[in-house]
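Novice: build the 3D model from these lines:
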Amino acid sequence: MFTGIIETLGKVTNLEHDKGNLHITVMSPLSNELKIDQSVAHNGVCLTVVSLSGTTHTVTAIEETLNKTNLGGLQIGSLVNLERCMQMNARLDGHIVQGHVDQTAVCTSFKALDGSWEYQFTYDGAKGNITVEKGSICVNGISLTVVGSSLNYFSVAIIPYTFEHTNLQHVTEGATVNLEFDIIGKYVARLMQR
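Specialist: You can find the predicted model right below:
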């Protein structure tokens, strides 16, 4: 389990295709602290560390993951948001995040405001996922508060710290991001369908 509070950015240094899998090597300040078989969220996707080498670590994304996330679009030099799994005695500063991406969204608008930034995203509402104003949403692994919401659209406001310390600084109109909807909201929606 994760919180959506990004620890650091990592830079993709190698991509290796192996049948339907993609081995992703990332250089980061966290890499030398990781262990083999540890879970680390990469852009909100929970992946297992499979190898370590100094300041880099490698994880593997299977075809299912590549089909449902933006990881298949990574390139050498891409920045990824990184978060290690939450410790049981830690504070939950963001919200409950599983590292299981529900679907992707496209950035339809990005604008700088006076001291903050606003992003608008659209997603396929037919998949049954919803957002609510002032509710939580996880975008590329970042726990954010929804500002505006409709059936297949939501917006978020970004403070300078989040903008500077995550890969949102590189998200522009047309970019694809990973979404994990609020787990409590998903259970409530499922119960209402019954």
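Novice: can we go C-alpha only for contacts and neighbour counts from here?
Specialist: Fine.
Novice: now the top helix by length along the chain: how far from the chain's centre is it?
Specialist: For the chain, the helix that runs over the most residues, judged by DSSP state H, is helix 183-193. How far helix 183-193 lies from its chain's middle: 21 Å, per Cα atoms, centre = their mean, to the nearest Å.
Novice: residues making contact with that helix?
Specialist: Here helix 183-193 makes contact (Cα atoms under 8 Å, 6 or more residues apart in numbering) with 96-97, 129-130.
Novice: strands along the chain, start to end?
Specialist: 8-18, 21-27, 39-42, 45-53, 56-61, 79-84, 103-112, 117-122, 136-139, 142-150, 153-158, 176-181 (DSSP state E).
Novice: now render those as CSV, adding mean neighbour count and distance to Arg190.
Specialist: Shown next, in CSV, are the strands of the chain (neighbours: other Cα atoms under 10 Å; distance: least, Cα to Cα, whole Å):
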stretch, mean neighbour count, distance to Arg190
strand 8-18, 17, 34
strand 21-27, 21, 32
strand 39-42, 24, 26
strand 45-53, 19, 23
strand 56-61, 22, 28
strand 79-84, 25, 28
strand 103-112, 17, 17
strand 117-122, 19, 22
strand 136-139, 26, 17
strand 142-150, 20, 18
strand 153-158, 20, 20
strand 176-181, 24, 13
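Novice: one more, please, to line up against the first structure:
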Amino acid sequence: MFTGIIETLGEVGKLNREGSNLHITIKSTLANELKIDQSVAHNGVCLTVVSLNGNTYTVTAIDETLQKTNLGNLAVGDKVNLERAMILGSRLDGHIVQGHVDQTGTCTKIEEKDGSWVFYFEYDASKNNPTIEKGSITIDGTSLTVVDSEKHAFSVAIIPYTYEHTRFNTYEVGSVVNLEFDVIGKYVAKLMSH
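Specialist: Model prediction:
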């Protein structure tokens, strides 16, 4: 379980394919605080630490994860949003994030507005993942509030702190992002469909 509050950015140091698996080695200031078997969200995808080496650690993404997320598009040197699992009893500053990406979306427009930014995204609505205005959405692991919502698109406003400390400063029109829709909204949508 995560909160969607990004702790730091990591950098992809090495990618190693083994069958359909991808071993991802990340350089991060968090590495010396991690332990093997610990869960860490990478662009919102919960992955298990399988090895540690100084200021780097390695996680493994299976084929299903690579097919449903943007992790298969990673290249050495890419920045990755990182968050360790939530500590029970701490404040929940973002919203409940499972680390289970529902689908990807594509950035369609970026507007600078008086020192902040509005990012617009589209996604495949046939998967029945809802957004609602002022509801929660997770983009590459970052907990955000939906500004405008349509059946297949939404926008979010990004403050300078979030822009500087997450992958948002690397996005451009056409960037593919991981989307995890609000867990409560998903349950309500499922119940309403029956």
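Novice: got a TM-score for the two of them?
Specialist: TM-score of the superposed chains, computed with TM-score structural alignment, normalised by the length of structure 1, equals 0.99; 194 aligned residues with a Cα RMSD of 0.4 Å.
Novice: which one of the contacts of helix 183-193 of structure 1 has the most neighbours?
Specialist: Of all the contacts of helix 183-193 of structure 1, Val97 has the most neighbours under the rule other Cα atoms under 10 Å, reaching 28 neighbours.
Novice: dead centre of structure 2: give me the residue that sits there.
Specialist: Asp140 (2.0 Å; Cα atoms, centre = their mean).
Novice: wait, that one sits on Asn43?
Specialist: Yes: between Asp140 of structure 2 and Asn43 there is a contact at 3.9 Å, judged by Cα atoms under 8 Å.
Novice: returning to that earlier point: residue contacts, the residue nearest to the centre of structure 2?
Specialist: Asp140 of structure 2 neighbours (Cα under 8 Å, 6+ apart): 42-45, 81, 167, 177-179.
Novice: joint contacts of Asp140 and Asn43 of structure 2?
Specialist: Shared contacts of Asp140 of structure 2 and Asn43 (Cα under 8 Å, 6+ apart): 81, 178.
Novice: separation between the residue mapped onto Gln98 of structure 2 from structure 1 and His42 of structure 1?
Specialist: Matched across to structure 1, Gln98 of structure 2 falls on Gln98, judged by TM-score structural alignment. Counting by Cα to Cα, to the nearest Å, the separation of Gln98 of structure 1 from His42 of structure 1 is 12 Å.
Novice: please apply the same query to Asn81 of structure 1.
Specialist: 6 Å.
Novice: and if you look at Leu52 of structure 1?
Specialist: 16 Å.
Novice: same question for Leu66 of structure 1.
Specialist: Remark: distance between Leu66 of structure 1 and His42 of structure 1 (Cα to Cα) = 12 Å.
Novice: then Val139 of structure 1?
Specialist: From Val139 of structure 1 across to His42 of structure 1, the span is 11 Å (Cα to Cα).
Novice: do the same with Gln120 of structure 1
Specialist: Look at Gln120 of structure 1 and His42 of structure 1: by Cα to Cα, they are 22 Å apart.
Novice: same question, Glu63 of structure 1
Specialist: In terms of Cα to Cα, Glu63 of structure 1 sits 16 Å off from His42 of structure 1.
Novice: Phe121 of structure 1 now?
Specialist: The value you get for Phe121 of structure 1 to His42 of structure 1, if Cα to Cα is used, is 20 Å.
Novice: what's the answer for Ile96 of structure 1, then?
Specialist: 16 Å.
Novice: residues in contact with stretch 56-75 of structure 2?
Specialist: The contact list for stretch 56-75 of structure 2 (Cα under 8 Å, 6+ apart) reads 12-13, 15, 20-28, 31, 43, 45, 47-52, 101-104, 176-178.
Novice: one more time with 7 Å
Specialist: The contact list for stretch 56-75 of structure 2 (Cα atoms under 7 Å, 6 or more residues apart in numbering) reads 12, 20-28, 31, 47-52, 101, 103-104, 176-178.
Novice: so who does Ser78 of structure 1 touch?
Specialist: By Cα under 7 Å, 6+ apart, the contact list for Ser78 of structure 1 reads 11-12.
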